[in-house]
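sequence and predicted structure are below.
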Amino acid sequence: MTYNINDMGYYGEFGGAYIPEMLYPNVEELRSRYIAILEEPSFQQEFGQLLKEYVGRPTPLYFAKRFSEKYNTKIYLKREDLCHTGAHKINNTIGQILMAKRLKKTRIIAETGAGQHGVATATVCALMGMECIVYMGAIDIRRQAPNVARMKMLGARVIPATSGSKTLKDATNEAIRDWINNPVDTHYIIGSVVGPHPYPDMVARFQSVISQEIKQQLLEKEGRETPNYVVACVGGGSNAAGAYYEYLDNTQVGLIAVEAAGKGIDTGESAATSVLGKIGIIHGSKTLLMQTSDGQITEPYSISAGLDYPGVGPMHAHLFASGRGEFISITDDEAMLAGRELSELEGIIPAIETSHALAIFKQRSFKKEDVVVVNLSGRGDKDLATYIDYFNLK
């Protein structure tokens, strides 16, 4: 059994392209050409060079000594927080802007939740001299003000989404509307492993550099390419997809996906899709989705803007449904305490998204000799206001 995508654009029963007819030409052009473009030597060379010289890859695999001692296991942190722009998102936007250029697109649109993908998109548009429009929920604009300022500084237009919960789902809806209205000159850079095929696969491929590096770095540090576990937080799930990618079909490696339980799974204020989700269609793909009994999307909630999504990418839905992935839900409070703990033990302030992944060590034990790699997907600068309020650090 494979946990990768099949020729029809599905992971098991999840995936596909459920799109309005007006979007078909855009998506079909991408689907029919993305693999050939990805495999062009000139594309590979330009992508690799930008990852190295612009993004700053490879990112370190850091042995967290004091954190490991506390939890009595070997914990390595994959330092995606050290990428240019402060998170893994830039890996994908570099890949997609090169794809857009080869498709002769001149205008870029994107959606963003925590703002990291918006910043990464604005960054590559500035790099390549392309027009950039970013859709962002009005609530997220308020709680991620530093990232909004960064996008504007980079020359992007940030357009608030004022419908629904005014968060990531609604920003995505607005971006899709824009794309329908501007099919010829516009490329939509989706920021996660969500959306219609080929996006989940394309984004996962661009992020797979994370697990390619983990293999190489573990070989140097531990004499083997495989950890016992790879741990990552999951909203849409691109950082997790990148960290898992090289290990998907190696069942010796445990894949642990950490979701946001918000104020508690049963409180009605949560984003724990694996527990609360049912099969449905969102933003062009069939996946697990939090919804009411009559199929209306349930508004998600998390203290972390990047995990505040009512669904999960189809790769992760399949990992959950097949039992290949182990899913753990972490509350706001547990995540915030874990973020502070890493800061005090290792001198690294993590993004609140990553803090969810770090929180599992309080509730799940590992063997002393286990090698556990946690994808530290972003840095905490963008979340300082939330940390300040929560811990009353004023």
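Right, received. Where do you want to start?

contacts and neighbour counts: CA atoms only from here.
Fine.

and the most centrally placed residue in the chain, how far from Gly86?
Among the residues of the chain, the one closest to the centroid is Ser238, at 3.2 Å (Cα atoms, centre = their mean). With distances taken as Cα to Cα, to the nearest Å, Ser238 is found 15 Å from Gly86.

then this one, side by side with the first:
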Amino acid sequence: MRDVAPWREPVPAPGTMGEPRARGRFGEYGGRYAPESLVEACREVDEAFREARADPGFRGALAELLALHAGRPTPLTPARRLSQELGVRLYLKREDLTHTGSHKINNVLGQALLAARMGRRRLIAETGAGQHGVATATAAALLGLEATVFMGERDIERQALNVFRMRMLGAEVVPVTTGSRTLKDATSEAMRHWVGVTGESHYCVGSVIGPDPYPWMVREFQRVIGDEARGQCAAELRTGVPDHVVACVGGGSNAAGTFAGFADTTARFVGVEAEGGAGAARGRLGVLHGCRSLFLQDDDGQIVEGRSIAAGLDYPGVGPEHAHLRDLGRARYVTVTDEEAVGAAVRLARTEGIVPALESAHALAWVIRAVGGGDLPAGSTVLMTLSGRGDKDVSTLKELL
């Protein structure tokens, strides 16, 4: 499948990937399209987050947890054998090496600390691949909070290992049997549940989606990926900045966090979506889960279910800031098929000894294809965020290989 949009020159505009405009807007996207019963809850989260991020004590506590519990900083690993095969210099930002096995822990530790600061006793979360659910259950256990995780019935079947991990950590896992029984419906159920328990519970959104302030709050908690990578690239690369920064995109949190560290540079941003869940590449303007963004829709404006072999990428839309970056020409969004992703996972395993999550394998699949198609010239430097490890996908891969 060829990419759906041509390159435009990157635009490192001043203020890009800073705070959103009034009412949580990124250009024409974002906002707070929440039920009346949740508007006040979102306002409280917004106020608490702004106070917390300005508080050195909160920032210090989060930095300590990220270091001592999550294992940050994560390394920047040169993929030497694969780079030699491809003719580019590929570096992997190793979020798969964090505690719980993915970038999700960065955001969850931040939101869990925020919830405790607000006096909330319980975390609510949605999850697709299960990594956000595991991270939420982990943070809840660490801080003495309760956790309830909503997960589509279909995802429960294909991510059984993560379901077990969540339950072992003490979380309640609630199967969602409506609609596609995947991430979109899990998110809807989690938001509906939050309506009745806002006084005691914090909704720990797992990606850069949802009503304001969640898209930029989650991006700020994930910014640690990009900030670390920026410093590591400065030490590793002659130019200090890679030619391309690549990450997979479902809702888009690992990509947003990585891009944020390079927003003021001329690095080209590439967000890689699943062929069956390409909100940024093929979506249309709409409102879902509290924000205005780009979503897959039919001719009647109804949301079309996303489809992907990677449970974390079958969301039918994209975070509002990604939609804005697309419009600015600051980021390019491309698609990868299930087959390409599986092939990339196998290739990374056999050249570098790393089994990636199928979500992350989408990003690598684009790199491999772009080299062959001429979009990545020989000698290019590429930073790719390896957002998670592949343990959770072993059963899926075993059936296919």
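Perfect, I can see it now. Keep in mind that what you see is a predicted model, and the values were worked out from it rather than measured.

report the TM-score for the pair.
In this superposition the chains share a TM-score of 0.95, using TM-score structural alignment, normalised by the length of structure 1; 382 aligned residues with a Cα RMSD of 1.0 Å.

give the aligned equivalent of the residue nearest to the centre of structure 1 in structure 2.
Alignment note (TM-score structural alignment): Ser238 of structure 1 maps to Ser253 of structure 2.

let me see the contact set for its match.
Gly206, Ser207, Val208, Val218, Arg219, Gln222 (Cα atoms under 8 Å, 6 or more residues apart in numbering).

can you check Ala323 of structure 2 too?
Neighbour list for Ala323 of structure 2: Tyr29, Ala280, Ser293, Leu294 [criterion: Cα under 8 Å, 6+ apart].

if you set the cut-off to 10 Å instead, what comes out?
Counting by Cα atoms under 10 Å, 6 or more residues apart in numbering, Ala323 of structure 2 makes contact with 26-30, 279-281, 283-285, 292-295, 317, 331, 333.

so of the residues you listed, which ones are in helices?
Of the contacts of Ala323 of structure 2, the ones assigned to helices by DSSP state H are Gly279, Ala280, Ala281.

so stretch 277-294 of structure 2 corresponds to what in structure 1?
Aligning stretch 277-294 of structure 2 against structure 1 (TM-score structural alignment) gives residues 271-288.

look at that stretch and report the distance between its end residues.
Using Cα to Cα, one end of stretch 271-288 of structure 1 lies 12 Å from the other.

counterpart of Ser163 of structure 1 in structure 2?
With TM-score structural alignment as the criterion, Ser163 of structure 1 lines up with Thr178 in structure 2.

which element is the spatially closest residue to that match that is not a sequence neighbour on?
Leaving aside its chain neighbours, Thr178 of structure 2 sits nearest to Asp185 (6.6 Å; criterion: Cα to Cα, 6 or more residues apart in numbering). When elements are assigned from DSSP states H and E, Asp185 of structure 2 belongs to helix 183-195.

distance of Gln44 of structure 1 relative to Lys101 of structure 1?
Noted for Gln44 of structure 1: a distance of 14 Å to Lys101 of structure 1, by Cα to Cα.

kindly report the same for Phe67 of structure 1.
43 Å.

more neighbours: these two, which one.
Comparing Phe67 of structure 1 with Lys101 by neighbour count (other Cα atoms under 10 Å), the higher total belongs to Phe67, at 20 against 14.

I'd guess that one is in a strand, am I close?
No. Phe67 of structure 1: not assigned to a strand; according to DSSP: H, G, I helix; E, B strand; the rest coil it is helix.

by neighbours, which of the ones in helices among the contacts of Ala323 of structure 2 wins?
Result: Ala280 is most packed of those (other Cα under 10 Å), 33 neighbours.

show me where the stretch 51-200 of structure 2 has its strands.
Under the criterion DSSP state E, counting those that start in this stretch, the stretch 51-200 of structure 2 contains strands at 76-78, 89-94, 122-127, 146-152, 172-176.

let's have those in TSV, adding distance to Arg230 of structure 2 and mean neighbour count.
Below are those laid out as TSV (distance: least, Cα to Cα, whole Å; neighbours: other Cα atoms under 10 Å):
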stretch	distance to Arg230 of structure 2	mean neighbour count
strand 76-78	10	18
strand 89-94	10	23
strand 122-127	29	27
strand 146-152	33	26
strand 172-176	37	19
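
from the contacts of Ala323 of structure 2, which would you call buried?
Neighbour-count burial (16 or more other Cα atoms under 10 Å) applied to the contacts of Ala323 of structure 2 gives 26, 29-30, 279-281, 283-285, 292-295, 317, 331, 333.

what stretch of structure 1 does the lengthiest helix in structure 2 fall on?
Longest helix in structure 2 by number of residues (criterion: DSSP H): helix 214-236. Under TM-score structural alignment, helix 214-236 of structure 2 corresponds to residues 199-221 of structure 1.
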